[in-house]
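> got a sequence here, can you build the structure:
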Amino acid sequence: MLAKRIIPCLDVRNGKVVKGVNFEGIKDVGDPVECAYAYNQQGADEIVFYDITASYEGRGVMLDVVRETAKKVFVPLTVGGGIKTVDDIRETLRAGADKVSVNSQAVQNPQLIKDGADIFGCQCICVGIDAKKVGENQWTVFINGGRVDMHLDLIDWVKQCEQLGAGEICLNSIDTDGVRGGFDLPMLKAVCDAVQIPVIASGGAGKLSDFAEAFLKTGCSAALAASLFHFRELTVQEVKADCRAKGIPMR
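Below is the predicted model:
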């Protein structure tokens, strides 16, 4: 088993880190740069920034936040939200991001994945996916912060992303997002079994054991969480220690 990663996720809206449940009931958590710095100090393996309303509101990338964070944070930084073109990818990487996460725009323009991977390398391109269960072992892809059902089969889409050159998938379950009942293990396992590239589990972490369970029951490479870390219920070190105690190699 390859070493696993723990990734705090910072959802940003109007320059503030926020958190909600099923994409609703948004609350302010704090300053994104300071939050990212704190997670860097805790030993996070990576940090993810999502501008959660950029696509919906038709805005670009929050480059100022990325620049300030890159000065203080020395683990890989992934940035998503508002990335529509190869130029957006270039500017985001120039601002200090190590990877970009493309979600809504990738569904609407899959060529963006291929062009980004060809120019900047597969390792720079993470495809973020928001998906919801629609039947037994069947999930559909949503865009614009979980607002628009694209009637696109999740498994077909992850296979296409891999073929286009995506280096990684960040898979978020709308059904479990913010609910804190654990990761969506059936969906996560189905995606991990369908592709060879790393898959990040997102949406639903509510207690310490949820992370190890995801690693032990699916092929995911990393687990991402927000609320648990933001509200200081758990630290990155505590999660890693629990996983190591259960025989899971950690970064």
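
> when you work out contacts or count neighbours from here on, use the C-alpha atoms and nothing else.
Will do.

> for stretch 99-113, list every residue counted as buried.
Within stretch 99-113, the residues scored as buried using 16 or more other Cα atoms under 10 Å are 99-107, 110-113.

> typo on my end, stretch 38-55
39-40, 43-55.

> report the central residue of the protein.
The centre of the chain sits closest to Cys170, judged by Cα atoms, centre = their mean, with a distance of 4.4 Å.

> and the helix or strand containing that one, what other elements does it pack with?
If you go by DSSP states H and E, Cys170 is part of strand 168-173. Strand 168-173 is packed against strand 125-135, strand 199-202, with contacts defined by 3 or more Cα pairs under 8 Å, 6 or more residues apart in numbering; DSSP states H and E.

> with distance to Gly165 and mean neighbour count added, can I get these in TSV?
Listed next are the helices and strands packed on strand 168-173 as TSV, based on distance: least, Cα to Cα, whole Å; neighbours: other Cα atoms under 10 Å:
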stretch	distance to Gly165	mean neighbour count
strand 125-135	8	22
strand 199-202	14	28
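
> now render those strands as a markdown table, adding distance to Gln163.
Putting those into a markdown table (distance: least, Cα to Cα, whole Å) gives the following:
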| stretch | distance to Gln163 |
| --- | --- |
| strand 125-135 | 12 |
| strand 199-202 | 15 |
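
> which of these sits closest to Arg147?
strand 125-135 (9.8 Å; Cα to Cα).

> element containing Ile119?
Going by DSSP H and E, Ile119 is part of helix 111-120.

> how much space is there between Gly145 and Ala106?
Using Cα to Cα, to the nearest Å, one obtains 13 Å as the distance from Gly145 to Ala106.

> same question, Gly60
For Gly60 relative to Ala106 (Cα to Cα), the value is 15 Å.

> following up with a second sequence; could you model it the same way so I can compare the two?
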Amino acid sequence: MGKLRLVARMDIKGPNLIKGVHLEGLRVVGDPQQFARRYYEAGIDEIIYMDAVASLYERNSLSDIVSYTAQNVFIPITVGGGIRSTDDAKSLLRAGADKVAVNTAATRNPQLISDIATTFGSQCMVLSIEAKKLADHKWEVYIENGRERTGLDVVEWAKLGVERGAGEILLTSVDQEGTRKGFDVELIRAVSTAVPIPVVASGGMGTLEHLKEAVTTGKADAVVMADVLHYNRISIREIRNYARSNDLAVRHDGWLETL
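Here you go, the predicted structure:
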């Protein structure tokens, strides 16, 4: 494993940064541009933008936000929500995204994973998986912001995504998302040990210890944070220092130490 990536997740509805619990009950947090800039300046490694209502309108409306962010924030940006074709992916990549995350459309048409990977490269194709626990060692893939069942087994779907050309998996536990009660470490480990590509763990971070559990026990390659950052519960500097003190390899930038 390379360096652990610290990722800020920004769920977007219209012009606003929002946050919910279990991907529901969404509350407005503020202007996503201001938050993105702040996280970048504080040393976050990557940003994920998710269009929370894109599936309702069958389109992603984040191009303007992405374009502005890309002019001011010089770290990788992943964008998801409502991507249903290579043309959708192209417009977001042209706007400044580095990667696109696909969930709903991929479950309905797995060929889309291959098409995006072939057209833009596997490194651009992120398979977004929203997972809900069914029983011990078993999770189901959900779509539409964790509202609709697919009948797909999470681990098997992750493996198929790799076969189709996905270069990374964004794995969100719907059960844990927004709860601050910790990641579903068993879920992360089940997927990360089943696939050879990076697994980005999302959903549940509330303490610094949760970060360590996701990486050491879950074998996550990257950890996504939202609530703890949006509400200033833990600073990015604290997170990075904690990671270093626990022998978790994170990016080291000299300029960060002055912040």
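
> angle of the strand holding Cys170 of the first structure against strand 125-135?
30 degrees (axes from the mean of the first three to the mean of the last three Cα atoms, to 10 degrees).

> which two in the buried residues of stretch 38-55 of the first structure are spaced the farthest apart?
Put simply, by Cα to Cα the two of the buried residues of stretch 38-55 of the first structure set farthest apart are Gly43 and Ser55, 30.4 Å from each other.

> for the stretch 101-250 of the second structure, which segments count as strands?
Ranges of strands in the stretch 101-250 of the second structure, per DSSP state E, counting those that start in this stretch, are 125-135, 138-143, 148-153, 168-173, 199-202, 222-225.

> tell me which of those strands sits nearest to Leu4 of the second structure.
strand 222-225 (5.4 Å).

> in the first structure, what stretch matches that closest one?
Here strand 222-225 of the second structure aligns to the first structure at residues 222-225, judged by TM-score structural alignment.

> Gly128 of the first structure matches what in the second structure?
So, by TM-score structural alignment, Gly128 of the first structure is matched to Ser128.

> wait, doesn't Val199 of the first structure sit right on Glu168?
Yes. The pair Val199 of the first structure / Glu168 is scored as a contact, 5.9 Å apart, by Cα atoms under 8 Å.

> identify the contacts common to these two.
Common contacts of Val199 of the first structure and Glu168, defined by Cα atoms under 8 Å, 6 or more residues apart in numbering, are absent altogether.

> all helices of the first structure, in order?
32-42, 54-57, 63-72, 86-94, 104-108, 111-120, 154-164, 185-194, 209-217, 227-230, 236-245 (DSSP state H).

> need these in a markdown table (columns: distance to Ile6 of the first structure).
Formatted as a markdown table, these follow (distance: least, Cα to Cα, whole Å):
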| stretch | distance to Ile6 of the first structure |
| --- | --- |
| helix 32-42 | 10 |
| helix 54-57 | 25 |
| helix 63-72 | 19 |
| helix 86-94 | 22 |
| helix 104-108 | 24 |
| helix 111-120 | 24 |
| helix 154-164 | 22 |
| helix 185-194 | 16 |
| helix 209-217 | 9 |
| helix 227-230 | 11 |
| helix 236-245 | 7 |
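
> who's in contact with the closest residue to Ala70 of the first structure other than its chain neighbours?
Closest residue to Ala70 of the first structure apart from its sequence neighbours, by Cα to Cα, 6 or more residues apart in numbering: Gly96 at 5.2 Å. Residues near Gly96 of the first structure by Cα under 8 Å, 6+ apart: Val66, Arg67, Ala70, Leu77.

> switch the cut-off to 10 Å
63, 65-71, 73, 76-79 (Cα atoms under 10 Å, 6 or more residues apart in numbering).

> also Asp87 of the second structure?
Leu93, Ile116.

> isn't Glu144 of the second structure right up against Val102?
No. Counting by Cα atoms under 10 Å, Glu144 of the second structure does not reach Val102; the two are 11.5 Å apart.

> between the two, what contacts are shared?
With Cα under 10 Å, 6+ apart as the test, Glu144 of the second structure and Val102 both reach Gly81, Gly82.
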